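K.L.:
below: sequence and its predicted model.
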Amino acid sequence: MATLLDAYEAILIFLETGGDVLVIIGVTIFIMWMLIVERIWFFQIQYRANRRHTLAQWEGRTERKSWQARQIRQAMVSRCKQSLTASLPLIQTLIAICPLLGLLGTVTGMIEVFTSISFGGTGNARVMASGVSKATIPTMAGMVGALSGLFAITYLKRFAQRESELIEDRLTID
């Protein structure tokens, strides 16, 4: 229990050191990773059932050559692609926002440094160091969040592309 409290206390100190923007970055990264985990869960569990249902529905058709059958096939493929790529643009947007929020943290931290210099002069290094940490920690957090999200979105987009091609190939026109 003491270890958990120590970890919680260390997180609070880290958030305080990084400033208010660090909390916003943390919330953004949390939302981004919740969406990523949801997509992975969807790909591993829900989409497989959807794919089986779509294939069974197509194979159950007696006629697959007409114009109408081709349109139905195209609609099935489009629905699968849409379900595969849902939330991916939002995840990409959150990835793009992370470094920008880091830069916002840099700006607010530097404003704090300049404010402390204007009030106390350059003699108080401790106050300046606090502002510098509020400038660098959010930048680092934003970049770490963006890089981790880039790895995940690359995997998700590759999986969605591969599955889209696979479903298109499996829905054969006789």
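P.N.:
Nice, I can see it.

K.L.:
hey, let's count contacts and neighbours off CA atoms from now on
P.N.:
OK.

K.L.:
which residues touch residue 156?
P.N.:
Residue 156 is in contact with 39, 40, 88, counting by C-alpha atoms under 8 Å, 6 or more residues apart in numbering.

K.L.:
quick one: buried residues of stretch 104-124?
P.N.:
104-114, 116-117 (16 or more other C-alpha atoms under 10 Å).

K.L.:
got it, and stretch 124-142?
P.N.:
Buried residues in stretch 124-142 (16+ other C-alpha under 10 Å): 127-128, 130-142.

K.L.:
need the buried residues of stretch 104-124 in CSV with distance to residue 16 and secondary structure, can you?
P.N.:
Conversion of these to CSV gives the following (distance: C-alpha to C-alpha, whole Å; DSSP: H, G, I helix; E, B strand; the rest coil):
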residue, distance to residue 16, secondary structure
104, 16, helix
105, 13, helix
106, 15, helix
107, 16, helix
108, 14, helix
109, 12, helix
110, 16, helix
111, 17, helix
112, 14, helix
113, 16, helix
114, 19, helix
116, 17, helix
117, 21, helix
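
K.L.:
centre-most residue in this structure?
P.N.:
residue 32 (3.3 Å; C-alpha atoms, centre = their mean).

K.L.:
and the next helix or strand past the host helix or strand of that residue?
P.N.:
Using DSSP states H and E, residue 32 sits within helix 20-41. Next in sequence after helix 20-41, counting helices and strands by DSSP H and E, comes helix 47-59.

K.L.:
try this one side by side with the last:
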Amino acid sequence: MDFPEFILIIKQLLAAGGIVMPPLVLCILLLWYGLGYRFWVMKSPKSMSVRDLLKYYQQHDDKPAASIVAQAIKQGVRLQKKGVKNLRRHLDAAFYEYEREIGKFSVLVRIVIIISPLLGLLGTVIGMIETFDSLATMTLHSQSGGIAGGISQALFTTQMGLTVAIPGLLAHSMLNRKQQQIELDLAQVKDLLCHQIPNHHPTKSFSS
């Protein structure tokens, strides 16, 4: 399919959906941009547990981090090795950026999922109004499509609204569960790093 044919298809879709199609197309773009960004940020190719990751990066601090949890662990290990006071407070401040990053575009995606079916419903109402106007004037065909055009627009916009909302809702739910798991992992990292502090200060231990 070449570019002119693609443009023609887009024009036909916009014409079939009427006035609500441009905002629906915008919703599609915003939805999948937000979902794609969240998926990329929260990708986790490694299957190691948090404890194993922490042990790994304590021994190999120079290794690259493949996930956002690994990045947080590396930063936490560096703070731990520096021996900073009030490590928990420093970890909270450092991990806040990761927590904010995994939640980015979550509100936008949720708003788009809510708005899309409503836009489809609005298109349905507009299409049915056109249909009833055509019935009132007994015109099967008019400049805007008449009875057939009104019914077609009503069904098409409803379909488009649901097509945007249903996959978006499923993907959003999956990513929310992933976000909650990462937040739990980050909290576990904080606990493990703080509890390991005495092990890094042997000079303060008392000999028998």
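P.N.:
Ah, there it is. These figures come from a predicted structure and were not determined experimentally.

K.L.:
circling back to that earlier point, would TSV of the buried residues of stretch 104-124 of structure 1 with distance to residue 64 of structure 1 be doable?
P.N.:
Formatted as TSV, those follow (distance: C-alpha to C-alpha, whole Å):
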residue	distance to residue 64 of structure 1
104	56
105	58
106	60
107	61
108	62
109	64
110	66
111	67
112	68
113	70
114	71
116	74
117	76
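
K.L.:
and of the residues you listed, the nearest to residue 97 of structure 1?
P.N.:
Distance to residue 97 of structure 1 across the buried residues of stretch 104-124 of structure 1 (C-alpha to C-alpha) is lowest for residue 104, with 10.4 Å.

K.L.:
burial check on the counterpart of residue 153 of structure 1 in structure 2, number of neighbours?
P.N.:
Using TM-score structural alignment as the criterion, residue 153 of structure 1 maps onto residue 172 of structure 2. As a burial measure, residue 172 of structure 2 scores 21 neighbours (other C-alpha atoms under 10 Å).

K.L.:
which residues of structure 2 fall in helices?
P.N.:
3-17, 21-41, 50-59, 68-82, 87-102, 106-137, 146-195 (DSSP state H).

K.L.:
quick one, the third one and helix 146-195 angle?
P.N.:
In this structure, helix 50-59 of structure 2 runs at an angle of 60 degrees to helix 146-195, with axes from the mean of the first three to the mean of the last three C-alpha atoms, to 10 degrees as the basis.

K.L.:
same question for the fourth one.
P.N.:
With the same axes, to 10 degrees defining the directions, helix 68-82 of structure 2 sits at 20 degrees from helix 146-195.

K.L.:
next, the buried residues of helix 68-82 of structure 2.
P.N.:
Neighbour counts over helix 68-82 of structure 2 (16+ other C-alpha under 10 Å) mark 68, 69, 70, 71, 72, 73, 74, 75, 76, 77, 79, 80 as buried.

K.L.:
and those, which is closest to residue 190 of structure 2?
P.N.:
Among these, residue 76 lies closest to residue 190 of structure 2 (C-alpha to C-alpha), at 7.8 Å.

K.L.:
touching, the closest one and residue 194? I think so.
P.N.:
No - counting by C-alpha atoms under 8 Å, residue 76 of structure 2 does not reach residue 194; the two are 9.6 Å apart.

K.L.:
circling back to that earlier point, of the contacts of residue 156 of structure 1, which are still contacts in structure 2?
P.N.:
Contacts from the contacts of residue 156 of structure 1 that recur in structure 2, judged by both residues aligned by TM-score structural alignment, their matches' C-alpha atoms under 8 Å, are 39, 40.
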